[in-house]
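Novice: Please find the sequence and the predicted model below.
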Amino acid sequence: MTHPQIMRALSGLLLGMFAAILSSTIVTNALPHIITDLGAGQSAYTWVVTATLLAMTASMPLWGKLADLFSKKLLIQIALLIYVVGSLIAGLSQNAAMLITVRVVQGLGVGGLVGLSQIILAAMIPPRERGRYSGYLGATFAVATVSGPLVGGVITDTPGLGWRWCFYIGVPFALAALVVLQRTLHLPVTRRRVRIDWAGALLVSGAVSLLLIWVTLAGDSYPWASWQTAAMVGGSLLLGALFVLVELRASDPIIPLRLFRDKTITLTSIASLFVGIAMFAGTVFFSQFFQLARGESATVSGLATIPMIAGMFLSSTVSGRLITRTGRWKRWLVLGGVLVSAGTGLLGTMRYDTPYWRIAVFMGLMGLGLGMLMQNLVLATQNQVEPKDLGVASSVVAFFRSFGGAIGVSALGALLANRVASYTRDGLADLGVDSGTASGGGIPDLDALPAPLRAVVESAYGHGVADIFLFAAPAALIALLLTLFIRETALRTRQ
């Protein structure tokens, strides 16, 4: 494909990617309003996000395998239609259970859009040139991430609209992507007559889902050390073991285990898992910090995260262009790991009254690091595989990143609820107020609280969200250490 042909087709991919990321981030600033309106608590707050991540994570290997077998164009159009249906029904939700269920459907579409966008990009462009175009994907990710909370905040605060329009707003972009891709994307279709590894798909989905359900409910619905924990963790390990056995015997496995014989693929996959933990900690819990610890509106909360998104936008585009020019990519992975580790660690020191400029610097460091890591970990993996494995290899890295994000959101959300309840009890005790009823299970209405109690709650959320980043910092540090052991190989100039 010529450069103009690539750019025309890429515009459709970017529209689809924008819609997918928008659906994930637009609800972050609206969530406190959504959960209050639906009469739910912190657990539901976490699950509205986790449900989409769970479905996206579990479906990515299947989308990747299907992309190696069937028309990539048809598959991404199907993913767009699934996303549209899920978004429309999500806006009609009457309770938290319905919303969470429909978010699963939405997540299936998002998994296809995110995974297939990278696969189609790789099918159009050789690795040496891919960094330049991958930068566009990274930039779109950054723009959607910043515009999501901003648009979500404005919609939530605008009379006559409300949070339901947060789910409708992505539909026009998805439909536009559908039309553009139909007209501009022309890839050869290589069909192979094989059996889909449905057993492997079900087993990996079950193992991931059971583990995420355990992480979300442990410490709230039952103690961490309990028979429920033993049953869920044991069940997840059993399903994981069965998955490995099935994949070793499958004629065309959904995740070919032979890929992990390559040290680069193994290291980039594990590093992506830990990057996902740090990335989703920043994008999900900042809204609670700015709204519940600092009393800002949903709109202002979205504006406050611009430094992180600006960092992602800048580093993804600049690093992509420089990689295309020089062919060197490892230095960007290492530098990205350093910046994410520093940013998350420093964010762990913030409190509800920390000067905003200081928080902005910390968010900027984190954003710069994430922009260098996300797309380039995929690029390093794609450079190691043959074209016939391009889809599944790309989806494996995306799978581990989403899995890390889902685990991070679930575990850190449970941690936040526990820390907020603890800090609230301590603050009430200092005021001489009975703290026996303090709980982190509900989302408080700050405007309805007396000034002394409001200060206690704001302090509790400020300290609690900071603790989230302290726990995410070691994950970022592990990702950095893993990138040090990745061996740099020259980017291929042909597919």
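Specialist: Received the coordinates, thanks. Residues are numbered from 1 along each chain as shown.
Novice: use CA for all of it now, contacts and neighbours both
Specialist: Will do.
Novice: Let's verify the nearest residue to Pro223 once chain neighbours are set aside: helix, strand, or coil?
Specialist: Spatially, and ignoring its direct neighbours in sequence, Pro223 is nearest to Thr229 (8.0 Å; CA to CA, 6 or more residues apart in numbering). With DSSP: H, G, I helix; E, B strand; the rest coil as the basis, Thr229 sits in helix.
Novice: Thr229 and Trp214 touch, don't they?
Specialist: Yes: the criterion here is CA atoms under 8 Å, and Thr229 meets it with Trp214 at 6.6 Å.
Novice: which of these two has more neighbours?
Specialist: Remark: of Thr229 and Trp214, Trp214 carries more neighbours, 23 against 19, as counted by other CA atoms under 10 Å.
Novice: where's the more buried one, which helix or strand?
Specialist: Taking DSSP states H and E as the criterion, Trp214 maps to helix 198-217.
Novice: Quickly note the distance from the closest residue to Leu38 other than its chain neighbours to Val300.
Specialist: Distance criterion CA to CA, 6+ apart; nearest residue to Leu38, sequence neighbours excluded, is Asn95 at 5.3 Å. Asn95 sits 27 Å away from Val300, going by CA to CA, to the nearest Å.
Novice: And the two? Which one has more around it.
Specialist: The residue with more neighbours, out of Asn95 and Val300, is Val300; 18 against 14, by other CA under 10 Å.
Novice: Look at the more buried one and give its secondary structure.
Specialist: Classified using three-state DSSP, Val300 is helix.
Novice: list the contacts for it?
Specialist: The contact partners of Val300, taken as CA atoms under 8 Å, 6 or more residues apart in numbering, are 150, 153.
Novice: and here's the other structure:
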Amino acid sequence: MSAQPAAPPAAAEPMTHRQILEALSGLLLVLFVAMLSGTIVSVALPQIIGALDGTQSQYTWVVTASLLASTASTPIWGKLADLFNKKLLLQIAIVIFMLSSLACGFAQNTGQLIAFRALQGLGMGALQILAQVVIAAMISPKERGRYNGYLGAVMAVATVGGPLLGGLIADTSWLGWRWCFFIAVPFTIAAFALLAKTLHIPTVRRANVSIDYWGATLIAAGVSILLIWVTFVGNDFDWLSWQTAALAGGGVVLLALATWVESIVKEPVVPLHVIRRRTPALAILASLAVGMAMFGGSVFLGQYFQIGRGFSPTEAGLLTIPMMAGVLLSSTISGRMVSNTGKTKPYILVGLVVLLAGFGGLATIDHQTSLVLISLYMLAVGIGVGMSMQNLVLVIQNTVPLSEIGAASGAVTFFRSLGGTVGVSVLGAVLANQVATSITEGLAKAGIPVGGDAAAAGGSLNIAALPEPIKEIVRAAYGDATGHIFLISAAIAVVGLIAAAFLKPAKLRDSLDLPAPAPKEEAVTGA
């Protein structure tokens, strides 16, 4: 009888540095694949949408579809990681991601591409959250900062190399944009093989397993309806109309129902008892704001350089290097400093201030702004993201027991991705409206009749096929309108900074699990 309590400590015995690095090899490749899938497409997307004769709204939805699917499924994957074999879940996610990447590469129109990108988002969400959950199950929060440096370096290589690789593929005639999706396949196969060999963690089996499918469905439906409303309001129907009432009202009602479901189910996908606590709530609010600002802003940089400034996909990839370099440097350096000091709040605050300054600078750009200035602003954005984003996850993981790591990590990743999804959709809608207005005004000033073929051409992203006078008007419209969306990103970043300012300073724990239960058990034994 007395031998049974001794089993848990043995199971929780820390892994050696070598064992951790071996296991990390497969996990880091998984994260590399997930990150690469987003960045490799970002620069090539203007050309992809142009080749498929898509519009600005469809451009936005190619990004939004994957983010939305990733957002909606992330809490489910996080919860499943608390209930089932984490390694098996990772391998399932890799297969989903690989098959959907192939499907994206074979898409024949924007509708198919959007649908396959949504499926790809399921795999992307799983890969990102499950890698974090497995790392959290292996390494204590204080030591995790050290390994977050490796994590940040891999993410930075993917984010720096992705746009360059995507641009080169899009510019290479014998490859073409479809290989931006096909290239993920060898990486996923290698990741699958590495995980099979190096990842060995205990399988957690719990009785009376319950998955909150209703909550996940209601959250996904509510957010989707609100994003559809944001995409079409102001163009296809008025702000004050029955369509607005139906879509906006319906979305709010569904999200209210989701909140009620989360409060009564046994295993909620978004654990309300975690996010009601002050520290997790503030960290989640800051993550949501950072996600909105970062995803929403950076997604349109490739479009700005290509459409607004006339650069090729390869050149656009090269021009985004300052932002990616900022992420690489700041995440690696701040990760090691966090491990050395055990403190996260100072680095989060500094990061958010720098992020705000970067977006403030980008808010001033137009189609003639100096590239040197734009590079400095992007560097600041990268530094801010690298210092704040992963440390906000660490803050939440530090406040919950090991048994809730999956749900808590899923919650913060969910809200960060939700912020990114909303940010891309809202800023894309703002950009589309601003561009449409500017093109109409530009056509009128140039004496080109507004309407008919000219109007249709102005709404196309196939810039190379446009007549020269209209081409210049469209380029100026996109270049000048981009600054407006970065101004909104800066305003959103202020919300994140305010939330982070109210975080309680706390030392990161050295143990894998919260130490609180152990003293209570000793006190009872002593009595």
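Specialist: In hand now; what should we look at? Small disclaimer: the values here were computed from a predicted structure and weren't measured.
Novice: tm score of chain vs chain?
Specialist: Superposed pair, TM-score by TM-score structural alignment, normalised by the length of the first structure: 0.97. Supporting alignment: 494 aligned residues with a CA RMSD of 1.4 Å.
Novice: and the top helix by length along the second structure with helix 213-232, angle?
Specialist: In the second structure, taking DSSP state H as the definition, the longest helix is helix 405-445. Here helix 405-445 of the second structure runs at an angle of 10 degrees relative to helix 213-232 (axes from the mean of the first three to the mean of the last three CA atoms, to 10 degrees).
Novice: quick revisit: what residues in the second structure pair up with the helix holding Trp214 of the first structure?
Specialist: Per the alignment by TM-score structural alignment, helix 198-217 of the first structure matches residues 213-232 in the second structure.
Novice: on average, how far is the longest helix of the second structure from the matching bit in the first structure?
Specialist: With both structures laid over each other, helix 405-445 of the second structure and its partner residues in the first structure are 1.1 Å apart on average (mean CA distance after the TM-score superposition for the first structure).
Novice: same check, this time on stretch 480-490 of the second structure
Specialist: Mean deviation for stretch 480-490 of the second structure: 0.9 Å (mean CA distance after the TM-score superposition for the first structure).
Novice: what does that stretch correspond to over in the first structure?
Specialist: With TM-score structural alignment as the criterion, stretch 480-490 of the second structure aligns to 463-473.
Novice: can you give me the offset of that stretch from its chain's centre?
Specialist: For stretch 463-473 of the first structure, the separation from the chain centroid amounts to 18 Å (computed by CA atoms, centre = their mean, to the nearest Å).
Novice: What is the burial count for the residue mapped onto Trp357 of the first structure from the second structure?
Specialist: Correspondence of Trp357 of the first structure to the second structure, assessed by TM-score structural alignment: Val372. Residues lying near Val372 of the second structure (other CA under 10 Å) number 10.
Novice: How about Arg276 of the second structure?
Specialist: Arg276 of the second structure has 11 nearby residues by other CA under 10 Å.
Novice: From Ser37 of the second structure, how far out is it?
Specialist: For Arg276 of the second structure relative to Ser37 of the second structure (CA to CA), the value is 34 Å.
Novice: Then Pro271 of the second structure?
Specialist: Distance from Pro271 of the second structure to Ser37 of the second structure, by CA to CA: 29 Å.
Novice: Which of these two has more residues huddled nearby?
Specialist: Ser37 (25 against 20).
Novice: how about the more buried one, what's its partner in the first structure?
Specialist: Checking TM-score structural alignment: Ser37 of the second structure goes with Ser23.
Novice: how much space is there between that match and Thr216 of the first structure?
Specialist: Remark: distance between Ser23 of the first structure and Thr216 of the first structure (CA to CA) = 21 Å.
Novice: Leu121 of the first structure now?
Specialist: In terms of CA to CA, Leu121 of the first structure sits 35 Å off from Thr216 of the first structure.
Novice: more neighbours, those two?
Specialist: Thr216 (25 against 18).
Novice: Please tell me I have it right and the more buried one contacts Ser410.
Specialist: Yes: in this structure, Thr216 of the first structure is within contact of Ser410 by CA under 8 Å, at 4.8 Å.
Novice: element containing the closest residue to Thr349 of the first structure other than its chain neighbours, please.
Specialist: Nearest residue to Thr349 of the first structure, sequence neighbours excluded (CA to CA, 6+ apart): Ala466, at 6.2 Å. Assigned by DSSP H and E, Ala466 of the first structure falls within helix 451-484.
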